[in-house]
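S.K.: quick check, what structure comes out for this input:
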Amino acid sequence: MNDTQNYTYQKEGCPFAAKATALLDKHRIPYRVHVFADATEEQLFKEEQGVDTTPQIFLDSQRIGGYDELVAHFGEQPEAE
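M.R.: Next comes the predicted model:
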């Protein structure tokens, strides 16, 4: 069983979510993925968290932010678009 407190909240097929999860994999950080069921669920999440974009990454239950913030968290440079 995966008891991790690390999560990504994302839309299906989001390229930034794919980059974020690849970065987590690179650092061997276990995580769970929550894919929003629909736009309404995503909008409610954004309002609840006070954010404008997804994905949002949480490490040890603390919100890191999106892909760019995760890259900065690891002290790396963003992957080229």
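S.K.: please count neighbours and contacts with C-alpha atoms only from this point.
M.R.: Fine.
S.K.: this protein: strands as residue ranges?
M.R.: 7-10, 32-35, 56-59, 62-65 (DSSP state E).
S.K.: please provide the structure for the following sequence as well, for comparison with the first:
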Amino acid sequence: MTQIDPSSCQIKLYRMSTPEHVCPWGLKAVKLFEDCGLNFEDIKLESRAQVDEFKQKYQVATTPQIFFDRERIGGYEDLAECLKMS
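M.R.: Next up is the predicted model:
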């Protein structure tokens, strides 16, 4: 994984948050960003159709997905590892 300084990036978090299910890993990502004092855009995928469209567009199997600038970091565990390295 490329070393990235998250404090100098535009951070976007895409996470599932439907009436039926709120992704626990997405909530963990929110907490991790807040605990690290990082500003991020919290983009909630609020329907199954939005989730499916997102997964197809980025060719991923799961949410959440985190982007630093335009580079996809990955999911929660990838984020935690990236922040540990920075």
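S.K.: coming back round to it: the strands of structure 1 into JSON lines, with extra columns for distance to residue 24 of structure 1 and mean neighbour count?
M.R.: Below are those laid out as JSON lines (distance: least, CA to CA, whole Å; neighbours: other CA atoms under 10 Å):
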{"stretch": "strand 7-10", "distance to residue 24 of structure 1": "10", "mean neighbour count": "21"}
{"stretch": "strand 32-35", "distance to residue 24 of structure 1": "11", "mean neighbour count": "15"}
{"stretch": "strand 56-59", "distance to residue 24 of structure 1": "10", "mean neighbour count": "22"}
{"stretch": "strand 62-65", "distance to residue 24 of structure 1": "12", "mean neighbour count": "16"}
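S.K.: what residue of structure 2 matches up with residue 49 of structure 1?
M.R.: Mapped onto structure 2 by TM-score structural alignment, residue 49 of structure 1 lines up with residue 58.
S.K.: do you know how far that match is from residue 49 of structure 2?
M.R.: From residue 58 of structure 2 over to residue 49 of structure 2 the distance is 14 Å, taken as CA to CA, to the nearest Å.
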